[in-house]
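S.K.: what would the 3D arrangement of this be:
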Amino acid sequence: MRRALLWLAIVTGTTGASAQESPASTAAPPPGAADTVYLSPLVTDANAQDPYAEPAAKSTIGRDAIDLFGGQNLDDALRATPGTFTRDSPQNPGIAVDIRGMEGSGRVTMTIDGVRQNFRFTGHEAQGFTYVDPALLAGVDVSRGATSGAAGAGALAGAANFRTLAPADVLRDGANAGGFVGVSWGDNGGGFAPVAAGAVRTGAWSFLAAASRRSPDDYGNGKGQTVPYTGQDLRSGLLKAEFRPSDAHRLALGAVLYDNDFIANSYDQTIGSRQFTANYAYTPGGHAVDLRVNAYRSDVRMKYGTSPTLPNGGSGAGRRIEDTGTGFDATNTTRLGEHLSSTYGVAYFHDDVDSINSAVAPGFGVNPSGENSIASAFSDTTLRYGITDTILGLRYDRYHVEGSGSVTAGNPLGMPAGRYAVDRSGGAFNPSLTFAVTPLPWLQPYLRWSRTFRPPTVSETLMGGDHPADGGPTQTFYPNPFLKPEKSRGWELGVNVGTDRVLRSDDRLRAKVTVYRNAVDDYVTATFAPAGGAFFGNNPGTSIVKGVEVEGGYDAGFAFANLTYSHTDSDLKSQVNGLGAQSYLPDEVYGATLGARLAERRLTIGARWSKVSRSFIGEENAYGANRPWEPGYDLVDLFANYVFDSGLELRANVANADDTVYTPALSTPAAGTSVETGRGRTWSLTAKYTF
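M.R.: So this is what the prediction gives:
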C-alpha cells in the first residue's frame, strides 16, 4: 500500500506543479462528463440532493462511486459510506443494508425507486435482502437515523434507496435520442458482463429501455482457494416512460425486472423480482402546492431447487416464498411566507407473504405465510429565521400483522397446542426536532433529537416448524404473537462544511461530521428456551448505540482526496448466527481515496485504501476456533479511466491489489467450506460508448 500511495503522491505532485503553470489545468471536463459536486473522482450524479447541505446524517453514492469498485459490487460501495455496512453473503447476491449495527426485519428501509423491499426469509442469512443490478443504477441515497417522509415509516435505523436509471441519466443535455453500450470483463471468475441503455424524447414523452447480463463463476480468495458456490446467472432490465405536458405536470411509469440463479443457504435458488412504479408530480410554481404522488407494486419470488451438499437433495427442496407488496404515498410542500414551510403527507404499504417450506411439508415450516401493513402520516415544518433553521418533525405510524399457524404443546410462551391465529395492530407517535445554525456561509452545526420504532414482522411473529435433521441438529421453532415493537430515541450532533476557492480558484472542500447516541428498547433477537426450542423475543432493558461518522474531501480539479471514518459502540443483545445473523459493525472503519486527473482531465487515476478493525461477533457465536472477535484487515484498490471526445470511455480496476487473505466483517460463511471468503486480487476492464 505504501508503494501505491507513494507512486500516486509523486504523480499528483507532478501534475499539481505543472497545473499551476499551464492553462490546461482549468480545461473543462470532456463531453458528457458532469461537474464534480460531491468530490467524486469520476462522473457525478447531478440528480441527487447535496448531502453536505442538509442538517441530517445523509450520504449519496453516485454512479461514479459504484464504478470505482468495478461497477458490480454494491457491498463495497455501501461499506465505504460512514455508518453504513452490509451483511455480506458471498453466495447470495442480495443486498442487506446495515446502518449503525442494525439490520434486517425492516430496521433499515430498503427501496428500489421508492418501492419497499420487504422480502425476507428466516435462515442462516440476513433477515431481508434487496435484489437489484448495480449495472442499472444511477445511485444510492442513504439516510442514517430518523428518516423523514414516506421512507421513515416503520424504520428504526435509517433508509437506503437504490435509484435506477431514468431518461435524464441517459440523454445528454438537449438531445432527443441517446444511450450507451458497454462491456466489462474481469478475471478471478468475473467473465464478461454486457450492458446497454437507450432513451428517446419526442414531444412531451421520454422513454428508456436498458438491459444487463452477468454470469460470473466461483471466485478465489487471496490464497488462491476457490470460494464455492459464488457464481450466479443474472439477467435484468429497465423500462421507463415520462410524460411532461407542461412544466407543472410530470407523470413517470417504470418497471425494474430482475432474474437470478445461484446457490445459497445450501440450495439452488431462483429469484425473480418485478418492481412497478407510477409517479405523478404537480408543481404549478406557487407557494401552496408542490405535490408528489407515488404508487407501486413489488413482486419478489424465491424458489428452492435441490441441495448440492445435503443427502437426497435436502428436505427443503421445493421451498417457495412470494412477497407481494403494494403501496402509495403522497407528499406536498406549502410555503407560508418567507420564513416558514411545511412538507407533509401520508404513506401506506401492505405485504402479502405466501410460503411453501418444502415439497415434503408444504404447510409446515420455519417461514410462515401472513400479511402486514403500515400506515403513516408525517410532516416536517421548517422555520428559517436569520442564521437559524428549526425543523419540527411529526409522525404517526400504525401497523397491522395477521396470519395463522400451528404450535406444539409445551411451547415456552404457554400457547395452547394446535391452530392459532394472529391479528394484531398498534401504533406510535414519533416526533423529531432539529436546530441548525449557519454562522458562516461555509459552516452549519446542528443538533437533532428523534424517536423511531419498528413493528414486528410476519417472519418474527409467526415463525414455526423444525430445523431439518439433514442440515444439522433438529431444532424446534415457535411463534411469538406477543412481540412488541422495537423503539429508539436519541440525538445527533453534526457539522456541515462546504466552501470553494480554499487554495485555488477552482477547488472545493466538503465535510460532514456526525456524533450520535441512541437508546433502543425491546430489541428483538432469537431467544432459546431453557427446555429447548427457539423463538423471536424482546430483550429486556435499554441498549445504547453510539458512534462517530466522518466523510468529506478536497477537490482541486487536477487532484482530489476523499476521506471517511466510522466509529461504532453498541451493547445491543447479540444475535445468534443461524436464526438470522449478528449485525455488529466493526469498531472502526477507515477509507481514503486519492486521485489525479491528467491529459486535460480526461484521464483519472487513483487508489483507494480501506481499513476495517476487529469486529465483535457475540459470545454466542464463538465456537471451535472462532473467537468473540473477528480480525481486522486492510485493502488497497486501484482505478483508472479515460474519456475520449468520441464518447468512448475505458476503465480499469484492480480490487484487493495486495491479494490480502481475509473474510469480510459481517460475512456469512460459504456453505460447505471453512475457507476465507474475501475475494483475492481481481482485475476488471470496462469499455463504454455513449452516443
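S.K.: could you use CA atoms for every contact and neighbour count after this?
M.R.: Fine.
S.K.: give me the element the nearest residue to residue 690 once chain neighbours are set aside is part of.
M.R.: Closest residue to residue 690 apart from its sequence neighbours, by CA to CA, 6 or more residues apart in numbering: residue 180 at 4.2 Å. Per DSSP states H and E, residue 180 falls inside strand 177-186.
S.K.: contact partners of that strand?
M.R.: Strand 177-186 is contacted from outside by 170-172, 191-201, 682-691, using CA atoms under 8 Å, 6 or more residues apart in numbering.
S.K.: how far off centre is that strand?
M.R.: Counting by CA atoms, centre = their mean, to the nearest Å, strand 177-186 is centred 24 Å from the centre of its parent chain.
S.K.: name the next helix or strand downstream of it, please.
M.R.: Downstream of strand 177-186 (by DSSP H and E), the next one is strand 191-202.
S.K.: centre of the chain to that following strand, how far?
M.R.: 23 Å.
S.K.: just checking, what packs against that strand?
M.R.: helix 167-170, strand 177-186, strand 205-214 (3 or more CA pairs under 8 Å, 6 or more residues apart in numbering; DSSP states H and E).
S.K.: can I get these in a markdown table with mean neighbour count and distance to residue 574?
M.R.: Output for the helices and strands packed on strand 191-202, formatted as a markdown table (neighbours: other CA atoms under 10 Å; distance: least, CA to CA, whole Å):
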| stretch | mean neighbour count | distance to residue 574 |
| --- | --- | --- |
| helix 167-170 | 19 | 42 |
| strand 177-186 | 19 | 37 |
| strand 205-214 | 21 | 36 |
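S.K.: what's the closest of these to residue 355?
M.R.: In terms of CA to CA, the element of these nearest to residue 355 is strand 205-214, at 28.7 Å.
S.K.: how much does the closest one deviate in direction from strand 191-202?
M.R.: 180 degrees (axes from the mean of the first three to the mean of the last three CA atoms, to 10 degrees).
S.K.: counting contacts, what elements does strand 205-214 pack onto?
M.R.: helix 167-170, strand 191-202, strand 232-246.
S.K.: want to put them side by side, so please do this one too:
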Amino acid sequence: MNKITQLISLGIFPVGIMLITITQIAQAQAPNSGNSQQARIFRPLKISGSTKNTPSTQALERPGAYSALSVEYNLQSLDSAIRTLPGVYTQMDGSQGAVNVNIRGLSGLGRVNMMVDGVSQSYYGISPSQYTHGQQPYSQFGSMIDPNFIVALEVEKGQLNGGNSINALAGSANFRTLAIDDVIFSPHVYGIRSKTRWGNNGIGYNGMLALGTKIALNSSQGYIGGLIALSGHNIPGNYKNGDGINSDEFATDSTFKQRPKSQLAKINYKVNDFHQLELSGRWYQNKLTRRNINTKDYFIKYNYTPFNDFIDSEVLLSNSQSHQDFSGDSLGWALRQGNSYHQSWAMNGFNTSRFSLHNIDYQFTLGSKLIATKYHRQVSTASTVDTMIRNPFSPSGKQNLASAYAKLKMDYQIYTAEFDINYTYYDVKGHKPACDAREKCFPEGAADFRLKHGGFNPGVLLSAEIIPEFQPFASYAYSMRAPNAQEAFFSNEGGASMNPFLKGEKAQTVQLGFNSYRPDLIITGDVLRLKALWYHSKLTDYIYSRGYILCRTHADDEYHRCLNNDDAFDNYDVNANVSMYIYQNNPDKVTLHGYELQADYDAGLFYSTLSYSKESSNQPMSVTYSSDAFSAGDISELPEYYLSLDSGIRLLDKRLKLGTLITITGPSKRITPSGERNESGDIMTEQYEQQPTIIDLYAKYTINRQIKLMFNVNNITNRSYSDALNRANSSAKISEKDQHTARGRTYMLGAAVRF
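M.R.: The predicted model follows:
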C-alpha cells in the first residue's frame, strides 16, 4: 500500500499545483468583454430534421478516427452490434461471458483500453475446458458487464485523447451505462425503465428493471437523485447452426448453460452549478463452465465547474474486483479447488481551461492517471509441488501505472489543431521460482523481478472544415503499453518460462481521412454523413509467445553439443515432452494498415448506414493461443474485409421501423484445432474463405414514448457459416467434427417500457 500511496501522491500533486495556478490567473484576469469588436468567422451550423443528435452522428461529425453506437433498444447481441463499426471487432468466446473489444486486429489489456463509464477494465477470464491439453482453461481479457445496462459505446482508434490513451496501444472503447436521465422523463421526479428479450435457438430470455428518482434541492439547479437496476438472464448455452447440428457436438456442453445476474446503483448529488458528486456500484454474479464468477466495480466522481473558463475539473476514483472459484477437478486432475482473484485501484484527475487570444480559441487539459492492478491465484490441492510451479493457470503478478498527460486544442476560423502528450511509467513485478537443475535460465535461483520503464507519448490531430462536404483531417500518434502479468509470469515450465527482459510494446500510427456532411442531398430535409480514412501502424517490440524444446543435460559441453547439433533428437539429448513457452519481443516490426468507411444517410422515411473495413497485417502468432498449448488468448487478426449495411423505412408517422442488416465477411483465419506447428515450431493457421452473406430482418414499433416493441429474425436464409474471431472455430472439440460455428435462423422478441 505504501507504493500505491506514493503513486497517488505523485499524480495528485501536479494536478493540485495546476488548479492553484489557474485559479490565480483567472482571478487576475479582468473582464474585457466590451473592448473587442473584431469580426469572427464561425463554422457552418449543421441542422437537419431527419436525425437526432445520437452518439453515432456525433462521432461521424468529429474529426479523427471516432466511432460510436447506441444499443439501448437493440435486440442484436452486443458482439454483433459492435462488429457493425468500422475497424472494430470482438473476440467471441461463449465460455467467458465477457465482452472483449478488438481494434484493428489488437485486443487485450494494454492494446485496447476497455472502459465502463470511464473506468479501465482489467478482468482476466479463465474458463475450464475438458477438451484442451491437460484440461487447461481458455483465458482472455474482457469486461463483465450486463448488456442490459449499456446505453452507448464510444470508440477512439489510433490517436491520443488524454487519459483514455494511457496504456492503450490501438485505442479505447468506453461503454456508457444507464444514468438517471436515461430512466426519468424530465421534469418527473420518479421514473421506471424496463426491457425484456426472448429468443429461440440458444438465446433464452432476459429482463431488466430500473427505478430512478431526481429531486430538486434549490433554485441553483441543485438536485439529489439515484437509480437502482436489476438484470437477469437465462441462457440455454447450446444452439443449432445453419445445418441443424447442435453446438454440443462441436463447441459447447452442459456447463455452458448460465443464469447471470447483475445489479447497478448510482447516486448523484449536485449541490449547485459548481459542485457535483456521483457514486456508482456495479455487481455481477454467474456460474459458467464449472466456475463461479463474482465481480464488483465501484467509482466516485467529483466535478467542480465554477463560473470560470479556466476551471472545469474532474476527479474519478475507482476500485474493481473479480473472483473466479473453480469447482472440483475443473482445472484437471493435477489442480483442485482453484481460485483466481483480481483487484484494481485507479485514479484519474484532470482540469480543462478555455480561453481566447488573438481570435484563437484554446482548450487546455492537464491531468494524471494512476492504476494499480494485482492478480493472484490459489489452489487448495495440487498433485505435487512441481505441478503447482509448472502450471500456467492464472499467472500472478502486479502492474502499476503512473502517468501525467496534457492536451491543447486550438480553433482558428475553420482550422483545428489538437496536441496531445503523456508520460507513462510502468512497474510490473512478480515472483520467479527457481529453475530446475537441468535448465539454463537467468536468474537460476528463485527471485522477485520487476519490469520498469517510462516514456513520452506525443500525438497531433489537424483538421479543417473547408466546406461541409469536405473536412479533411490528419493525425500522428506514438503510443505504448506495459507488459501484462500474464505475459511476464507465464509459467508452464516454472521460472524457465518467465522472461525478465520483456519490454513493453510501442506503436506509431499515421491516419489520413475526411468527414463529409451534406443536407438536402436528394430531397429536402435529408442528410448524408460520411467518414473515410486510411491508417498505417508500425509496432515495435510486439509481444508474442514461442515454444522451445529443452535440452536434458546441464553439463556445459553436453549442453552446447545439444544446441549445435542437428542430431540432438536422435541422441535423446532433448526431451520433446518438456516444451517451454515464453513470451518475447518480436525483433521485426509489425505493421497494420487499412481503410475504413462509414456513411449514414437519413431522409426521414428512408435511412441507411454503411460500414466497411479492409485491413492487412503481419502479426506473429502466439503458440499459447493453441488449444494444446494452454489457450492463453486467441487469434486477433481481423478478416481481410468486412461490411455491414443497415437499411430501412419508417411508417405510421415514423412509429414503425422496418429494416434489414446485411453482413459480408471476407477471408479470415483460425488457429488449427489440432495445434499443428511449422518447422520453426510456430503455431499454424488455416484460412476461412469469404463467408456467405448474412441477412437479418427487424421491426420496431413505438406505441408511444413509454412503450416500444421489437422483433428480429437473424440469419433469415439459415446459412451455415462461422463468425470470425470466435474461439469455437479453433477449439480442440471441433477438430473431431469440422462444423460451422455460427447460429442458424433465430427469432427474437423484445419490449421496452419507460415512464
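S.K.: related to what we said a few turns ago, and of the helices and strands packed on strand 205-214 of the first structure, who's closest to residue 331 of the first structure?
M.R.: Ranking these by distance to residue 331 of the first structure, with CA to CA as the measure, places strand 232-246 first at 19.3 Å.
S.K.: now the closest one, how far from the chain's geometric center?
M.R.: The answer for strand 232-246 of the first structure is 20 Å, by CA atoms, centre = their mean.
S.K.: with stretch 468-475 of the second structure instead?
M.R.: Using CA atoms, centre = their mean, the offset of stretch 468-475 of the second structure from its chain centre is 27 Å.
S.K.: please apply the same query to stretch 430-448 of the first structure.
M.R.: 26 Å.
S.K.: now which of the contacts of strand 177-186 of the first structure would you call buried?
M.R.: Buried members of those, counted by 16 or more other CA atoms under 10 Å: 170-172, 192-201, 682-691.
S.K.: the stretch 451-600 of the first structure: helices as residue ranges?
M.R.: For the stretch 451-600 of the first structure, helices defined by DSSP state H, counting those that start in this stretch occupy the ranges 458-462.
S.K.: name the SS class of the counterpart of residue 382 of the second structure in the first structure, please.
M.R.: Mapped onto the first structure by TM-score structural alignment, residue 382 of the second structure lines up with residue 360. With DSSP: H, G, I helix; E, B strand; the rest coil as the basis, residue 360 of the first structure sits in coil.
S.K.: please enumerate the helices of the second structure.
M.R.: Counting by DSSP state H, the second structure has helices at residues 2-28, 55-61, 78-82, 180-183, 385-389, 485-488, 556-564.
S.K.: would a markdown table of those helices with distance to residue 601 of the second structure be doable?
M.R.: A markdown table is the format used below for these (distance: least, CA to CA, whole Å):
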| stretch | distance to residue 601 of the second structure |
| --- | --- |
| helix 2-28 | 44 |
| helix 55-61 | 11 |
| helix 78-82 | 19 |
| helix 180-183 | 26 |
| helix 385-389 | 58 |
| helix 485-488 | 45 |
| helix 556-564 | 63 |
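S.K.: out of those, indicate the one that is most buried.
M.R.: helix 485-488 (a mean of 23; mean count of other CA atoms under 10 Å).
S.K.: give the aligned range of that one in the first structure.
M.R.: The aligned range for helix 485-488 of the second structure is 458-461, by TM-score structural alignment.
S.K.: after superposing, tell me the mean distance of that stretch to the second structure.
M.R.: Stretch 458-461 of the first structure differs from its equivalent in the second structure by a mean of 1.0 Å after superposition (mean CA distance after the TM-score superposition for the first structure).
S.K.: stretch 388-395 of the first structure now?
M.R.: Relative to the second structure, stretch 388-395 of the first structure is 1.2 Å off (mean CA distance after the TM-score superposition for the first structure).
S.K.: and that stretch, what's buried?
M.R.: By neighbour count on 16+ other CA under 10 Å, the buried set for stretch 388-395 of the first structure is 389, 390, 391, 392, 393, 394, 395.
S.K.: the longest strand in the first structure is where?
M.R.: When the first structure is parsed with DSSP state E, its longest strand is strand 388-407.
S.K.: packing partners for that strand?
M.R.: Using 3+ CA pairs under 8 Å, 6+ apart: strand 388-407 of the first structure touches strand 370-385, strand 418-429, strand 432-437, helix 458-462.
S.K.: ok, 7 Å please
M.R.: strand 370-385, strand 418-429, strand 432-437 (3 or more CA pairs under 7 Å, 6 or more residues apart in numbering; DSSP states H and E).
S.K.: quick one: end-to-end length of stretch 166-181 of the first structure, please.
M.R.: Stretch 166-181 of the first structure has its terminal residues 16 Å apart, counting by CA to CA, to the nearest Å.
S.K.: start and end residues in the second structure for it, please.
M.R.: Mapped onto the second structure using TM-score structural alignment, stretch 166-181 of the first structure covers residues 179-194.
S.K.: how far does that stretch sit from its chain's centre?
M.R.: 29 Å.
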